[in-house]
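**Student:** Can you look at this prediction? I've put the sequence above it.
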Amino acid sequence: MSAPNPLFVQLIEAREALGLTRAEMARRMGYSTSALLYWEKGRTSPSIDVMQDYAAVVGMSVTVQPTETTGAATHDMFARTRLTDDQLAAVRRAQHEGTTAA
């Protein structure tokens, strides 16, 4: 088993900081919990689309940039929009309000 992509590690940390379980994250993304587990453990590599979906749920974004030498998209990806403590608190409040309103 290999380690997950360093970018995905940032996304996992964001999920954990928000207090989202794997099951809840998978539900919000529309994937199975086992698929999410495989990505998070580095057993399989998620597609760019999956990483973008994951990032959106945790309030981040993923951008793919072409390399200078080939122009092809590579693993030169990075996560943007790290949440500040205030933003994270606002996300948690919104999540709580969403669960209590349902």
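**Tutor:** The structure has been received and is ready for your questions.

**Student:** going forward, measure contacts between C-alpha atoms and count neighbours the same way
**Tutor:** Fine.

**Student:** Span of stretch 13-22 from start to end?
**Tutor:** Using CA to CA, to the nearest Å, one end of stretch 13-22 lies 12 Å from the other.

**Student:** State which strand of this protein is the longest.
**Tutor:** strand 73-80 (DSSP state E).

**Student:** So which residues of the protein form helices?
**Tutor:** Listed in chain order, the helices of the chain (DSSP state H) span 6-17, 22-29, 33-41, 48-57, 85-101.

**Student:** quick one: which of those helices is nearest M77?
**Tutor:** helix 6-17 (7.1 Å; CA to CA).

**Student:** Now do that closest one: which elements does it pack against?
**Tutor:** Counting contacts by 3 or more CA pairs under 8 Å, 6 or more residues apart in numbering; DSSP states H and E, helix 6-17 is packed against helix 33-41, helix 48-57, strand 73-80.

**Student:** want to compare, so here's the second one:
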Amino acid sequence: MAKYPHALVSGLITRRRELGLTQKEVGRRINVSQGTVAQWESGRNLPPVDRLESYAGAVGMRLVLVTVEGAS
């Protein structure tokens, strides 16, 4: 399983904090527990891409994934 870039997760955390949202509030918005959000933010567990997109939406961001042909 690939690891998400630290800058991506860091950006989501920064935005959550700028909005004054707790992990619990973000979790409520996307139907996961606070513990799950904490694991994602710490890198202990990686969310599926659809949940990552939901997290981004919950903090007013949009996640755009770009694939590069031939990349390994």
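**Tutor:** That came in fine, so what should we check first? In this text the structure is predicted, and so the values were computed from the model without any measurement.

**Student:** how about the helices of structure 1 in CSV, adding distance to A79 of structure 1 and mean neighbour count?
**Tutor:** Listed next are the helices of structure 1 as CSV, based on distance: least, CA to CA, whole Å; neighbours: other CA atoms under 10 Å:
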stretch, distance to A79 of structure 1, mean neighbour count
helix 6-17, 6, 17
helix 22-29, 18, 16
helix 33-41, 16, 17
helix 48-57, 8, 17
helix 85-101, 16, 12
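
**Student:** a markdown table please, covering those helices and showing distance to T74 of structure 1.
**Tutor:** Formatted as a markdown table, the helices of structure 1 follow (distance: least, CA to CA, whole Å):
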| stretch | distance to T74 of structure 1 |
| --- | --- |
| helix 6-17 | 13 |
| helix 22-29 | 24 |
| helix 33-41 | 18 |
| helix 48-57 | 10 |
| helix 85-101 | 30 |
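
**Student:** re the thing from before, now what about the longest strand of structure 1, what contacts it?
**Tutor:** L7, Q10, L11, A55, M60, S61, V62, T63, V64, Q65, P66, T67 (CA atoms under 8 Å, 6 or more residues apart in numbering).

**Student:** any idea how far the fourth one is from T100 of structure 1?
**Tutor:** Just to be clear, that refers to A55 of structure 1. For A55 of structure 1, the distance to T100 of structure 1 equals 24 Å [CA to CA].

**Student:** E40 of structure 1 too?
**Tutor:** Computed as CA to CA, the E40 of structure 1 to T100 of structure 1 distance reads 29 Å.
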